[in-house]
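A.B. asks: Structure of the sequence below:
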Amino acid sequence: MDTGLFTANNVWMMIATALVFFMHTGFAFLEIGLTRQKNTINILFKNIFIITGGLLLYYAFGFNLMYPGFADGDMGILKFAGFGIGAPEGGMTAAYADGGYTWWTDFLFQGMFAATAATIVSGAVAERIKISSFMIFTIVYVGLVYPIVGSWKWGGGFLDSWGFYDFAGSTLVHSVGGWAALVAIALLGGRIGKFSKDGKAKAIPGHSIPLATAGVLVLWLGWFGFNGGSVLSADPELTSLVLVTTSLAAAAGGFGAIILSTIFYKNLDLTMFLNGILGGLVGITAGADLMSPNEAVAIGFIAGLIIVLGVALIDKLKLDDPVGAVAVHLICGIWGTLAVGIFGAKAGIDQLLTQLYGVLIIGGFCVISAAIVLLILKATVGLRVSRDEELEGLDIHEHKMDAYSDFSINEN
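C.D. replies: Sure, this is the predicted structure:
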């Protein structure tokens, strides 16, 4: 084993892990910025629960459900390697030691990914879901659904054997969260005042666009770890290429969204600009290591156009998505996955069809799983808060707290 190479790889993977962790700050800022002040505590509570609960679930059984060690001849659909993360002797296997990184680093890096899928749902259902129902859903979805899907590709399952390709998770992370978000907002219904009597969507402005902007910039930074860490080594050429394609796609996504939204709506909409950047990032994630800079720009720009069309479609369907999560993570996640068969080193009709099959299979599994869990919750504890609670804000009713003190002194 080359000790120097091993150390360099492991250090880079730990840095990437920290960057992915930092993305949760970005998600929190984005979500509270695009929603109303009266629900800030509620959204922050959900984000903190996702990180803490997601990591513990991944430790308890998620990691070994996602990487179960499928043997030759297995169908590659479901296998479980046991509870906990007891490491091999010395904290690494021979495979990890061979120029790679430690078992512990791998667990943390993958654990950060697991929490991201539930964070996507959090933004979509903001301002009207019961906190208890969201927590239960997160436990099931992050604990079971996400690692099972992940095992089909990253764990060496049947999609991997088919040749399905998803470098860093356009489908395995973003669409997995996006499908659940779509089902959840369909079952929840829109926020009070979102749709007029004639069905037209009305804007419900968020309380801090500066925070939302900071959130997107933090997410862009974190994506260097999300995609760059998915190289799974500190290989200088490939890591650098991935960071370049990631950044170019993000920039092009922002431009695509702002150009089309200006044509459609005759104004320079900052929130559409921001979601275009995120759409470009999601779009490049499946094939960031396969694309040239030119191809990355094309993928990102198309993702930006898709954002504008996707947001309009969601409104047309009378679905309420306060942060644009479905357009960003689901629709652009699908686009990014299919783009692997259109652009880059694997482009070709066979690869495109394989990518399509993967999207459909994972989509079907996620929709069915999310629907079952959410319908059970709706029939038992309920999904949505009462009208009065929604109007007055979830912070007061669910948490008995205000996010921002007025600093007034009660002298009585």
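A.B. asks: When you work out contacts or count neighbours from here on, use the C-alpha atoms and nothing else.
C.D. replies: OK.
A.B. asks: How much space separates the nearest residue in space to residue 16 that is not next to it in sequence from residue 211?
C.D. replies: The shortest distance from residue 16 to any non-neighbouring residue, by Cα to Cα, 6 or more residues apart in numbering, is to residue 225 (3.9 Å). Remark: distance between residue 225 and residue 211 (Cα to Cα, to the nearest Å) = 22 Å.
A.B. asks: can you map out the helices along the stretch 151-300 of the chain?
C.D. replies: 158-162, 176-188, 209-228, 236-265, 270-284, 293-316 (DSSP state H, counting those that start in this stretch).
A.B. asks: relative to helix 236-265, how tilted is the last one?
C.D. replies: By that I understand helix 293-316. Between helix 293-316 and helix 236-265, the angle comes out at 40 degrees (axes from the mean of the first three to the mean of the last three Cα atoms, to 10 degrees).
A.B. asks: could you check the angle helix 176-188 makes with helix 293-316?
C.D. replies: 10 degrees.
A.B. asks: what's in contact with stretch 11-25?
C.D. replies: 47, 51, 101, 105-106, 108-109, 112-113, 116, 119, 215, 218-219, 221-226, 228-229, 232-234 (Cα atoms under 8 Å, 6 or more residues apart in numbering).
A.B. asks: Are any of these buried, and if so which?
C.D. replies: In the contacts of stretch 11-25, burial by neighbour count holds for 47, 51, 101, 105-106, 108-109, 112-113, 116, 119, 215, 218-219, 221-226, 228-229, 232-234, counting by 16 or more other Cα atoms under 10 Å.
A.B. asks: where's stretch 39-58 relative to the chain centroid, distance-wise?
C.D. replies: 14 Å (Cα atoms, centre = their mean, to the nearest Å).
A.B. asks: buried ones in that stretch?
C.D. replies: 39-44, 46-47, 49-51, 53-58.
A.B. asks: and what of stretch 371-386?
C.D. replies: 371, 373-374, 377, 382-385.
A.B. asks: Let's compare: structure for the following, please.
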Amino acid sequence: MEATRTGVDVLFVLLGAIMVLAMHAGFAFLEVGTVRKKNQVNALVKIITDFAMSTLAYFLIGYAIAYGPTFLVSADQLVGKAEGAAFAANGYDLVKFFFLATFAAAIPAIISGGIAERARFWPQLIATTILVALVYPTFEGMVWGTRLGFQDFMKATFGQPFHDFAGSVVVHAVGGWIALGAVLMLGARMGRYKKDGRVVAIPPSNIPFLALGSWILCVGWFGFNVMSAQLIDAISGLVAMNSLMAMVGGILVSLLVGKNDPGFVHNGALAGLVAVCAGSDVMHPLGALATGGIAGGLFVAAFELCQNKWRIDDVLGVWALHGLCGFMGGIACGVFGQEALGGMGGVSLTAQIAGTVTGAAFALVAGLAVYGGLKASIGIRLSEEDEFMGADLAIHHIPAYPEEFASVHDTGPMAARASAKATASASRSTAIG
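C.D. replies: Reported below is the predicted structural model:
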């Protein structure tokens, strides 16, 4: 029976890892549908290569920083067969690594949407390596592990540890606040804000792709949240119900507040899911509905303030969506998780506030430091010419839609790049003015 249970746990976590892996396709299509056509190939390549680099960095360094064990041992130890092995039987710790690696890779996937259309490719891959190897695992280990005595301090000070069941703060707020630092270091896209005070709207290039990305993320999120239990006997239908209700609340409120805007509606679903992660195992479904609704309204309001009033050119609104809604979700766990509001209890509002503020501050400082350091040393932004031409041709030498760029005499991607480069050189000054 013990062997069977272990095997079931391995399968359970593996299925969760696969569902969260699929969410990265959602990140990709959400960005593809939002950016302009000349940057769609870059969005796709960034997400998949960031995932690869994140997995490698987390395997070699990050997981050990967060939890202690290193995978640089023999295979029989990794599957728990060697004498005195530090790893569980049947390779349970290996699928747990896979599951947690998909969480870690969400950090650069979140950042990617904020810095889209003007970030250089290789510096971003270096930033991904630093963040997933060192920065994210440090806070992950503090909250989900035993690092730095953080949870012991929280319990001793506030009576309860900081509760973040599925990562409203550990993953989403941290990713969103790092992204804010990256966006501030990069600056706005060319032509986004005019010298005379006008804000130039840049609408999504493909609403169906944007919607597809949102749907993929929504479906995968039930693996993200429910399977954060990590053991089959710890699974709770309450987590699934609360995730569903928060998603619904985010959709309906963003529909109303966003005045039927499809971008707000589809991101509103994600806002609700971001916010409910922390308390999805302790809230009543009505509390989850309220949490999702607040997040949907918060996303719309923050996105418009960020883009139009504060002039922070966060392309996909990742600071509003992940940073602020994740921040709100961490605190909401301490409100709607209380027994007085129908929750399971065992949470402290003061602990939730302290833990959430710590995560956001840590992430913002890290984002400014990493991207500020790269900006000062090797540069993080495309040249004006390459930005005007688009990252697809400037970096990858092929457009998403070759028929729209091909010249009459040569239909190859290099000819398209040459044609676009010439156009960029001639038109750049007009676009910036």
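A.B. asks: Superposed, what's their TM-score?
C.D. replies: Superposed pair, TM-score by TM-score structural alignment, normalised by the length of the first structure: 0.89. Supporting alignment: 392 aligned residues with a Cα RMSD of 2.3 Å.
A.B. asks: if we can go back for a sec, the residue nearest to residue 16 of the first structure pairs with which position in the second structure?
C.D. replies: Mapped onto the second structure by TM-score structural alignment, residue 225 of the first structure lines up with residue 223.
A.B. asks: roughly how far apart are its match and residue 296 of the second structure?
C.D. replies: Taking Cα to Cα, one finds residue 223 of the second structure at 21 Å from residue 296 of the second structure.
A.B. asks: Residue 373 of the second structure now?
C.D. replies: For residue 373 of the second structure, the distance to residue 296 of the second structure equals 34 Å [Cα to Cα].
A.B. asks: ditto for residue 349 of the second structure
C.D. replies: Distance from residue 349 of the second structure to residue 296 of the second structure, by Cα to Cα: 22 Å.
A.B. asks: In terms of neighbours, single out the busier of those two.
C.D. replies: For residue 349 of the second structure versus residue 296, neighbours defined as other Cα atoms under 10 Å are more numerous around residue 296 (37 against 21).
A.B. asks: wait, what's in contact with the closest residue in space to the more buried one that isn't next to it in sequence?
C.D. replies: Counting by Cα to Cα, 6+ apart, residue 296 of the second structure lies nearest to residue 250, which is 4.1 Å off, once chain neighbours are set aside. Residue 250 of the second structure sits next to 265, 268-273, 292-297 when contact means Cα under 8 Å, 6+ apart.
A.B. asks: Using ChimeraX, define a selection of the buried residues within those.
C.D. replies: Buried residues within those, by 16+ other Cα under 10 Å, are selected in ChimeraX with:
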select :265,268,269,270,271,272,273,292,293,294,295,296,297
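A.B. asks: tell me, how many neighbours does the alignment partner in the first structure of residue 277 of the second structure end up with?
C.D. replies: Alignment note (TM-score structural alignment): residue 277 of the second structure maps to residue 285 of the first structure. Neighbour count of residue 285 of the first structure, defined by other Cα under 10 Å: 31.
A.B. asks: Ok, residue 258 of the first structure next?
C.D. replies: Counted with other Cα under 10 Å, residue 258 of the first structure comes out at 27.
A.B. asks: Can you tell me the residue that sits opposite it in the second structure?
C.D. replies: That one, residue 258 of the first structure, aligns with residue 255 by TM-score structural alignment.
A.B. asks: any idea how far residue 141 of the first structure is from residue 130 of the first structure?
C.D. replies: For residue 130 of the first structure, the distance to residue 141 of the first structure - Cα to Cα - is 16 Å.
A.B. asks: what about the two, which has more around it?
C.D. replies: Of the pair residue 130 of the first structure and residue 141, residue 141 is the one with more neighbours under other Cα under 10 Å, namely 25 against 21.
A.B. asks: check contacts around the residue nearest to residue 57 of the second structure when sequence neighbours are not counted.
C.D. replies: Excluding its sequence neighbours, the residue lying closest to residue 57 of the second structure (Cα to Cα, 6+ apart) is residue 133, at 4.9 Å. Contact analysis of residue 133 of the second structure by Cα under 8 Å, 6+ apart lists 54, 57-58, 60-63.
A.B. asks: For the residues you listed, which ones persist in the first structure?
C.D. replies: When you map the contacts of residue 133 of the second structure onto the first structure and apply both residues aligned by TM-score structural alignment, their matches' Cα atoms under 8 Å, the shared contacts are 54, 57-58, 61-62.
A.B. asks: farthest-separated two in the residues you listed?
C.D. replies: Maximum pairwise distance in those, criterion Cα to Cα, is 10.4 Å, between 54 and 61.
A.B. asks: before we move on, back to that, so which of the helices of the stretch 151-300 of the first structure gets nearest residue 85 of the first structure?
C.D. replies: Residue 85 of the first structure sits nearest to helix 209-228 of all the helices of the stretch 151-300 of the first structure, at 22.2 Å, using Cα to Cα.
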